[in-house]
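# Generate a structure from the sequence data that follows.
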Amino acid sequence: MAYRFLLAEKCFNTIDIFEQQASFGGVWNYSNDPVGTIDIPQTNPHQPLDEPIWQSVSDGTGIANGAQQATFVSPMYEGLETNIPHSIMQFSDMPSLEDHQLFPSREAVTQYLEDYGEDVRHLVSFQTQVMNICKTRSTAHLVRLKNLQTGTVYEQIYDAVMVATGHFTVPNLPSIKGIEEWNQANPGVISHTKLYRRPGPFTDKKVVVVGNAASGTDIASQIGTVCKHPLLMSQRSKSMLAVAAGYKEDVPEIAEFLPESHGTRAVRFADGRVEEDVDAIVFATGYYYSFPFLSSLESKLISTGERIQHLYMHLFYIDDPTLAFVAFPTKIIPFRTVEAQGAVVARVWANRLELPSTLEMSRWEEDVIAERGAGRAFHVLSFPKDFDYHKELVDWATRATGRGGKMPVRWSAKDRWARERFPAIKKAFGEKGNARHGIKTLQELGFDYDAWLREQVP
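Got it, this is the predicted structure:
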């Protein structure tokens, strides 16, 4: 967590952390069956602040004690496991995940984050929603806050603000020909993975899952245990994470939702195939970047919601580097990336590192656009880009003047070796079925770095 690097600089008078959930973990906090629906299609990233859902607090025995706490709809679902081995996923200064299965459960990660944050709990204002952030005349940041328990709204002023809200709030549910009319005729059939919790509701149903990245592949494997076979896996390209399974059939993307004159609940795929009597369609099509609490800047930060605009190194707002965004690139190893990002931000704000000129930072953004485009691919750091990015941040942090602070850990050769094999490792883990829960090391899956290293010697 980036705040540890701010604390380690020992030069900031005040460090406050605001969290709208009732505990550590952010997106890892599980929310019960979500209330409400998602717009279909959902193509607008400019959404209002999330409204809290009030749930009774248990006394630890499963009995409600009368108290209520604010929760927010999260994309966590029952049976979720990480798609990163714990040896690389965990923070460098707390390796306790090694006691769990190789790809830990969401419950294990949630507890891990709770334990990791315990020593700074006194700095955190839980159940506090950031309503708006804007600049004052003195160029400081005026932060408007709401205590969700009391309803009290108040303001505080800060010299710098770090945004670490994640990007799993506003679902992307694309506009496909006929989808709106089809949804009106068949309410409740179309949904998004953000609202998925368990496979039970899909029992004996004909199901289409749209999207085959990590969540789509995992959720399809769960639904595939109860739905009518084959589950139709709609995808633009083959997934590196897919496990060979008899329950599913790969089909192209949906080209059109057909009116009733073409059959009951019918869709046409890009290859012309028509499928009728579809009972459920789950979109695993990701999320938009969205910052409703930055209303004065939102139009400059996001337009289509596919990326954050005007950022240098996926980190600093170019027009005002006292505003930083951590953990927003995708296809990364998030905990270690946040450590490296936190080290750089802390040193820059402590005046121990210099930023390039505004012109140079803008050129960096233009160079990335020239390489990857101005859309969703801008923040995608698939291997080895994620390792290169981490190395660049660590190298930058080491150039800080003076002493002190907290240094992020560099990736080892073994880490890089494992990262390169993630898809194969995850596949092998999934193919173990229930036996996977007892597997804690790469070696148990047949991935032995030392053996591989010996084989490289001529």
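# For the rest of this, base every contact and every neighbour count on C-alpha atoms.
Fine.
# Buried residues, the helix or strand encompassing Val143. List them.
If you go by DSSP states H and E, Val143 is part of strand 141-147. Buried residues in strand 141-147, counted by 16 or more other CA atoms under 10 Å: 141-147.
# With stretch 335-355 instead?
Within stretch 335-355, the residues scored as buried using 16+ other CA under 10 Å are 335-350, 352-353.
# Where helices are concerned, which of those count?
335-349 (DSSP state H).
# Identify, from the residues you listed, the entry nearest to Ser290.
Ser290 lies nearest to Val338 out of those, by CA to CA, at 19.2 Å.
# Please, where are all the strands along the stretch 151-300 of the chain?
153-158, 161-163, 170-171, 190-192, 207-210, 231-234, 248-251, 254-257, 267-269, 274-275, 280-283, 287-288 (DSSP state E, counting those that start in this stretch).
# Now do the contacts for the nearest residue to Lys135 once chain neighbours are set aside.
Nearest residue to Lys135 in three dimensions, chain neighbours excluded: His141, at 4.6 Å (CA to CA, 6 or more residues apart in numbering). Residues counted as contacts of His141 (CA atoms under 8 Å, 6 or more residues apart in numbering) are 133-135, 157-161.
# and this one, so I can compare the two:
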Amino acid sequence: MAFSSYSFPPSTSLFPHANVVQRYLESYAEHFRLLAHIHLNTTVTSVTRQSSNWNVTLSNGQIFPFDLVIICNGHYRIPRYPDTPGIAHWLSSGRALHSAWYRHPHNLGDTVLVVGAGPSGQDISSEMCTAARTVIHSVSGATNEDIGNLKKRGRVSRFYEDGRVMFADGTIEADINHCILATGYEVAFPFLSPDIVRASAPPVVPPLPCELYNSTYSVFPLAKHIFPLQSAFPPESIAFLGLLVRVAPFPVAEAQARAVLHAFAHTGSLDPMAEAVDVVTRYQELKAQVGESPDAIAKAWHRFEAMQQFEYRDMLYDFVSAGEGILSPVWERRVGSEYGKVPDWEKEAYNNKDVLRKAWVMLEKSGEAEQWVKGVGEGGPYEWIDMMRKVVKWAQEQGIVVKETDKARL
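Down below sits the predicted model:
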């Protein structure tokens, strides 16, 4: 998960908690002297296109012209709420809240419902099991299963005012004290006007539209999931970073940033026709996988499966390989000729991520985890790789196996 240019500190836990990751990012900014260029407590209120420039207006009234704008406002800020019958009453009465506002598992009642199968839903349902008497985890398509104090149920079909909830198969759970909606977030760019990106689902493809669309699930069409394929302005003049989901975000963002710098410095390096063919090809592939519904395709557009994130990073570095030298000599000395290809150990670790996490949870509970990582990293990043392989071997020796039912609890 680390940037290639800056490691986590030695002795960091194999699965660091959020406060450790925050300290890592703050340390990164300090190390590379970025703080002087970061304006806190300042909102971008609008980004408009005028002639050959982008005019960026700030909340303090200042307006700055830029040749290149990179949109990095993230997509975990605007909660997405389901339209399930009865949910409005639960929200207005305080019986339900979105996972964006979840902070700890305490004092939420004896029986807690968690809706959603993404990372937040899995993490919260696991943590809730340590505090609530009964945790009900609603996952679309799941079959009913009880594992200790965790109940796996299917999609919620109705919320009743008396604390009951009905699921898709007709099962009803009663006396639910609280519901946490881990139902995702909306992609939003309130500072971009409709002439830059339209707030609606894109039309059916083919043909590829000439305008940019934000369905709230994805931005379409983007070359390489970054550059707008449209006719109003040069695609290399504005870029969207970090839209992908189910990826390790920092190394992906790093690769995307290099691609943006390359495209901006080498106008014409993007081949619009080839990029359009790639977008249409992905559209057809997703349509075969998830169906013809534009909503389903939009939901899946920026979602990567299995090893796709590593193939994607390799593709981006292939794209910039002809542009080495556009960055500082320090960077070029560091990256060397091998930089840009995802090393095999990353893929190895990703394939072992579930057993690694299950084993690490066990080591933390036994108090052994700290000893496992003590001093690891002082001699370089390969000490982490060796340690992870030792954890996998230890898990095999302990007979640790990860089942599908384990993943929600991890």
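# re the thing from before, including mean neighbour count and distance to Gly117 of the first structure, could the strands of the stretch 151-300 of the first structure go into JSON lines?
Formatted as JSON lines, the strands of the stretch 151-300 of the first structure follow (neighbours: other CA atoms under 10 Å; distance: least, CA to CA, whole Å):
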{"stretch": "strand 153-158", "mean neighbour count": "14", "distance to Gly117 of the first structure": "22"}
{"stretch": "strand 161-163", "mean neighbour count": "17", "distance to Gly117 of the first structure": "17"}
{"stretch": "strand 170-171", "mean neighbour count": "24", "distance to Gly117 of the first structure": "26"}
{"stretch": "strand 190-192", "mean neighbour count": "22", "distance to Gly117 of the first structure": "31"}
{"stretch": "strand 207-210", "mean neighbour count": "26", "distance to Gly117 of the first structure": "36"}
{"stretch": "strand 231-234", "mean neighbour count": "24", "distance to Gly117 of the first structure": "39"}
{"stretch": "strand 248-251", "mean neighbour count": "17", "distance to Gly117 of the first structure": "41"}
{"stretch": "strand 254-257", "mean neighbour count": "20", "distance to Gly117 of the first structure": "43"}
{"stretch": "strand 267-269", "mean neighbour count": "19", "distance to Gly117 of the first structure": "47"}
{"stretch": "strand 274-275", "mean neighbour count": "18", "distance to Gly117 of the first structure": "49"}
{"stretch": "strand 280-283", "mean neighbour count": "21", "distance to Gly117 of the first structure": "33"}
{"stretch": "strand 287-288", "mean neighbour count": "22", "distance to Gly117 of the first structure": "27"}
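# Out of those strands, which gets nearest to Ala451 of the first structure?
Of all the strands of the stretch 151-300 of the first structure, strand 248-251 comes closest under CA to CA, at 35.5 Å.
# most centrally placed residue in the second structure?
The residue lying closest to the centre of the second structure (CA atoms, centre = their mean) is Val245, at 3.9 Å.
# you'd agree that residue is up against Trp301?
No. Using CA atoms under 8 Å, Val245 of the second structure is not in contact with Trp301, being 9.4 Å away.
# And Ser215 of the second structure, what's its match in the first structure?
Using TM-score structural alignment, the equivalent of Ser215 of the second structure in the first structure is Thr304.
# What strand or helix carries that match?
Counting by DSSP H and E, Thr304 of the first structure is found in no helix or strand.
# What about it, how many residues nearby?
Using other CA atoms under 10 Å, the number of residues around Thr304 of the first structure comes to 17.
# For Ala374 of the first structure, see how far away it is.
10 Å (CA to CA, to the nearest Å).
# And for Arg144 of the first structure?
For Arg144 of the first structure relative to Ala374 of the first structure (CA to CA), the value is 31 Å.
# for Val279 of the second structure, what are its contacts?
221-223.
# for stretch 37-44 of the second structure, how far is the first residue from the last?
Length of stretch 37-44 of the second structure, first residue to last, CA to CA: 15 Å.
# and it, which stretch of the first structure?
With TM-score structural alignment applied, stretch 37-44 of the second structure matches the range 123-130 in the first structure.
# can you tell me what part of the first structure stretch 298-315 of the second structure aligns to?
The alignment of stretch 298-315 of the second structure onto the first structure (TM-score structural alignment) covers residues 375-392.
# Run through the residues that contact the alignment partner in the first structure of the residue nearest to the centre of the second structure.
Matched across to the first structure, Val245 of the second structure falls on Thr330, judged by TM-score structural alignment. For Thr330 of the first structure, the contact set (CA under 8 Å, 6+ apart) comprises 379-382.
# Of these, which ones are shared with the second structure?
For those, the contacts that are reproduced in the second structure, applying both residues aligned by TM-score structural alignment, their matches' CA atoms under 8 Å, are 379-381.
# out of those residues, which is most surrounded?
Neighbour max across these (other CA under 10 Å) = His379, 20 neighbours.
# Disregarding residues adjacent in the polypeptide, which is nearest to that residue?
Pro329 (4.7 Å).
# ditto for Phe18 of the first structure
Counting by CA to CA, 6+ apart, Phe18 of the first structure lies nearest to Ser125, which is 5.0 Å off, once chain neighbours are set aside.
# quick one: the helices in the stretch 301-450 of the first structure?
Taking DSSP state H, counting those that start in this stretch, the helices of the stretch 301-450 of the first structure run over residues 334-349, 358-372, 385-398, 413-420, 422-430, 449-456.
# Give me the mean deviation of the third one from the second structure.
Meaning helix 385-398 of the first structure. Superposed on the second structure, helix 385-398 of the first structure shows a mean distance to its aligned partners of 0.7 Å (mean CA distance after the TM-score superposition for the first structure).
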